[in-house]
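here you go, sequence then predicted model.
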Amino acid sequence: MCRRPCSWSSTRCTYACPHCEGQVVTAGKPAQPIPKGLPGPGLLAHVITEKYADHIPLHRQERRLARQGVELSRSTLCDWMAGAAQSLEPLYDLMKTLVLLCGTIHTDDTSVKLRDSERKIKALARLWIYFGDHLYPYNVFDFTRSHKRDGPSLFLKGFRGYLQADAFSGYDGIYAGGNVVEVGCNAHARRKFVEAQKTDLTRASTALAYYRQLYAIEKQIKAELAKLPEDANEPTRAAIRLRVRQERAVPVWESLEKWLKEERPQVLPKSPMGGAIGYMKNHWEALKRYTSSGYLSIDNNVAEQHMKTIATGRKNWLFTGSETGGKTMAVLFSVVSSCQRHGHDPFVYLRDVLSRLPVLPKENLADLLPDRWSPPQAADPAATPEGPIADGSPS
């Protein structure tokens, strides 16, 4: 059939015979991220990036779009976010599966207000992060209705390795099985001595001096690792960390332990200083465990920093409207945070992933993981959506 391009949008082309002006053919509509939905990958990526990377809630986006002549209700945007999360859920599930294969996971949590529209009440739900190590470097979030231990226990089911977290008692059952090894957070322990300065400056200053030595050693390790070739693998780096910690950090811990034993009987157990010393003694093995492996960190700050990102967004969007909304939040935060971890522009990443997911074979899903994904190459400006056209003449 003789045809030439008559008109087209960015995704669909219409062709007709130039002689009889008949035989009009319109290309089929590409698969959409949301089945039978109106938004394309670019619009969805824009809304997701604005909320989960730039912390702009949907009601503000609604007003911004209206000023540009685009009338979209907040309820429509909410439905789109739920639909986008459903499309991205296979990728989320894959990241979760892989994170559980890591040797070390950092975790932390923060509160999120949950509004129950049926009972007209608000409750404090939780958003948890599970930060994968160098083997599977993904940030996976999980939403739970409460702060009970059931959330981490269910998420970490089957995990074997090191779990670095604060001293939340909900993790105790996970450690009890023997498959998960506790790693403490020295930032938490140090913070208690900072708070104790108000009532016991002398002892607090001594404890903080020990911590300055320990963190200075970690800084020296980073400087030594910076001298390695860029292609140095993680086992090589871990071996250096372990060697330096054994040589320099372990003696500091031995001196600190001796000092704690001497000072503990001289302070009131319920005083700020007594609480700080008691915290260290109760979690001593977990706090110094990082010195026995080059793959561990001195603290859990990497997870806490991502909780600060959630806190920044929470000041803007205030609450989640339902448990389903909380799960949507967990999926979209996971994808956005993971791609940012690898230096990708969330909008570019999401636009490409959402356009490919509907037609991507399941066996190729791993190609979209943030650490394996590559930005799409720029299209040839001399080509149309259907291919290069030299002069527009009929074929």
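That came through, no problem.

all contacts plus neighbour counts: C-alpha atoms, from now on.
Will do.

now do the buried residues in the helix or strand harbouring Ala303.
If you go by DSSP states H and E, Ala303 is part of helix 301-317. By neighbour count, and taking 16 or more other Cα atoms under 10 Å as the criterion, the buried residues in helix 301-317 are 301, 303-304, 306-307, 310-311, 313-314.

could I get those as a markdown table with distance to Ala330?
As requested, those are arranged in a markdown table below (distance: Cα to Cα, whole Å):
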| residue | distance to Ala330 |
| --- | --- |
| Asn301 | 20 |
| Ala303 | 15 |
| Glu304 | 16 |
| His306 | 13 |
| Met307 | 12 |
| Ile310 | 11 |
| Ala311 | 14 |
| Gly313 | 13 |
| Arg314 | 13 |
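
return the member of those residues nearest to Pro41.
The nearest member of those to Pro41, counting by Cα to Cα, is Gly313 at 23.1 Å.

the closest one and Leu58, how far apart?
Counting by Cα to Cα, to the nearest Å, the gap from Gly313 to Leu58 is 12 Å.

ok, structure two:
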Amino acid sequence: MKYLKIYNGTVLTPQRTISGGCVIIADGIIAEVSDKNIAIPGATEIDARGKYIAPGFIDMHVHGGGGHDFMDNTIEAFLQIAITHARYGTTAMMPTTLSCDKQDLLDTLAIYEQAHKLNDKGAAFAGLHIEGPYFSMQQKGAQDPRYIRHPDPAEYVDILSRSPAIKRWSAAPELPGALEFGRYLTNRNILAALAHTDAIYEEVIKGYEAGFTHATHFYSCMSGVSRRNAYRYAGVIESAYLIDGMTVEIIADGIHLPAPLLKLVYKIKGPERTALITDAMRAAAMPEGPSVLGSLKDGLNVLVEDGVAKLPDRSAFAGSVATADRLVRNMIELAEIPLRDAVRMMSETPASILHIQDRKGTVVKGKDADLVIFDDGINIDTTIVNGNIVYMSKESFSGYLI
């Protein structure tokens, strides 16, 4: 068997924090988690030097990074995005599309299938997230209005028949045909998420009952309290707080949601119902300046400055350039929550929402060896995917690997 031993680290397990802990990996699976330095002859060893050994970060909503977007529809783009985000602690990611025409989406499905087989040097792919095109035009955000439309069974049934890779689809539950769409997704064990929606509480409840149990990039492109003919109505934001079973995801870059809202989400929904997402576009891990949201072929020109992508006239945000380490760091520093909870929101909680918690999301014997080593500042030293080291900092490579 191929053994990898990580020792002398602070191991974050679901039950406790183990100082001076040791994790043994055998053929890609966590074989042992211990408070003792277990001798494994012939094993590759990493001395964590007291740093944290945590479950790998799971990004359930990401569009790109490193100068690439999944909608570029090239194998190179898929693989380079996976490599880029692994440098920041992501061990599993859900490639995400934007509203587009049907053929573009089918092309993305085909490329995903090919790239998935070749992806062994970056974060693993956890299935496709289709974001759009079934959205409210009033809440389109940076989505291209040319492609926004109502759910069409002839379209989505055909798309879903083409590939089992689709694991999540985000849509507005108030649209004509959306409830039937939500039920269809749920019957196929695909996560139905509400997004880019102008729904009121009564519509969200019906959507929740039809399977829309998760809120995509919470607060962004969704309704809050509104007034119609003198009467006030609760929007999607209030509905997600009121429905205990609804999970949410937040772009914790400190810009899309400032510190008070990060604190509010944590206070009401808690770490067990809140996932952190990058929602990163191609400019993540790239210098600031002009960029493109979506595909290079017909994407939207944007400007990256102040740590976020903006429309060229600076009238609105046009995408995130966050990486997973930044999200965890912000929750600790801006939201002032415990490190354990911040890590949970980037690992265990998304694994639970995606129903892959039986094999990912925690440092537990028998689960996939997806691990990340980082210091108190959440600076990533080592990223391990299925037992393979896919990233090591220069310091790690020169001093930790024996």
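Yes, it's here. Because the structure is predicted, anything quoted here is derived from the model rather than measured.

overlay the chains and give the TM-score.
The TM-score (TM-score structural alignment, normalised by the length of the first structure) is 0.26; 178 aligned residues with a Cα RMSD of 7.2 Å.

Asp108 of the first structure against Lys308, yeah?
No. Checked against Cα atoms under 8 Å, the pair Asp108 of the first structure and Lys308 is beyond contact range at 10.7 Å.

now for the following helix or strand past the helix holding Ala303 of the first structure, which elements pack on it?
Downstream of helix 301-317 of the first structure, the first helix or strand assigned by DSSP H and E is strand 319-320. For strand 319-320 of the first structure, the helices and strands in contact under the criterion 3 or more Cα pairs under 8 Å, 6 or more residues apart in numbering; DSSP states H and E are strand 104-116.

output the contacting helices and strands for the strand it packs on.
Contact here means 3+ Cα pairs under 8 Å, 6+ apart; on that basis strand 104-116 of the first structure packs against strand 121-132, strand 161-164, helix 301-317, strand 319-320.

okay, the angle between it and strand 121-132?
Between the axes of strand 104-116 of the first structure and strand 121-132, defined by axes from the mean of the first three to the mean of the last three Cα atoms, to 10 degrees, the angle is 160 degrees.

could you point out which element follows the helix or strand where Thr324 of the first structure lies?
Under the criterion DSSP H and E, the helix or strand holding Thr324 of the first structure is helix 323-341. Of the helices and strands lying after helix 323-341 of the first structure in sequence (DSSP H and E), the nearest is helix 346-356.

which residues of the first structure fall in strands?
Along the first structure, the segments classed as strands by DSSP state E run 4-8, 13-16, 25-26, 104-116, 121-132, 139-144, 161-164, 180-183, 319-320, 383-384, 387-388.

sorry, slip of the keys, the one I care about is the stretch 51-200 of the second structure.
52-55, 57-62, 64-65, 68-69, 90-95, 124-125, 128-131, 166-171, 191-194 (DSSP state E, counting those that start in this stretch).

the fifth one vs strand 57-62, what angle?
Orientation of strand 90-95 of the second structure against strand 57-62 (the same axes, to 10 degrees) gives an angle of 20 degrees.

these two touch, right, Gly325 of the first structure and Gly83?
No. Proximity of Gly325 of the first structure to Gly83 does not meet the contact threshold set by Cα under 8 Å, at 11.0 Å.

and for Gly313 and Leu58 of the first structure, which residues touch both?
Here Gly313 of the first structure and Leu58 have Lys51 as joint contacts, going by Cα atoms under 8 Å, 6 or more residues apart in numbering.

next SSE downstream of the helix or strand Thr213 of the second structure falls within?
Secondary structure here is read from DSSP H and E; on that basis Thr213 of the second structure sits in strand 212-215. Towards the C-terminus, the helix or strand next in line after strand 212-215 of the second structure, according to DSSP H and E, is strand 226-228.

buried residues, that following strand. List them.
Going by neighbour count (16+ other Cα under 10 Å), nothing in strand 226-228 of the second structure comes out as buried.

toward the C-terminus, what is the element adjacent to it?
Elements were assigned by DSSP H and E; along the chain past strand 226-228 of the second structure, the next helix or strand is strand 231-233.

tell me what that following strand is packed against?
Using 3+ Cα pairs under 8 Å, 6+ apart as the contact criterion, the elements in contact with strand 231-233 of the second structure are strand 226-228.

just checking, what packs against the strand it packs on?
Applying 3+ Cα pairs under 8 Å, 6+ apart, we find strand 226-228 of the second structure packed against strand 231-233.

who are the neighbours in contact with His116 of the second structure?
Contact criterion Cα under 8 Å, 6+ apart gives 124-125 as the residues in contact with His116 of the second structure.

any idea how far Ala318 of the second structure is from it?
For His116 of the second structure relative to Ala318 of the second structure (Cα to Cα), the value is 28 Å.

same check, this time on Tyr112 of the second structure
Relative to Ala318 of the second structure, Tyr112 of the second structure is positioned 24 Å away (criterion: Cα to Cα).

name the nearest residue to Thr144 of the first structure, ignoring sequence neighbours.
Leaving out its chain neighbours, the residue that sits closest to Thr144 of the first structure by Cα to Cα, 6 or more residues apart in numbering is Arg126, at 5.3 Å.

doesn't Phe143 make contact with the one you found?
Yes. Under the criterion of Cα under 8 Å, Arg126 of the first structure is in contact with Phe143, at a separation of 5.9 Å.

what about these two, which has more around it?
Phe143 (23 against 20; other Cα atoms under 10 Å).

doesn't Tyr130 make contact with that one?
No. The pair Phe143 of the first structure and Tyr130 does not pass the contact test of Cα under 8 Å, sitting 11.4 Å apart.

helices of the stretch 101-250 of the first structure, start to end?
Residue ranges of the helices in the stretch 101-250 of the first structure, as given by DSSP state H, counting those that start in this stretch, are 150-155, 172-176, 186-196, 201-226, 234-244, 250-263.
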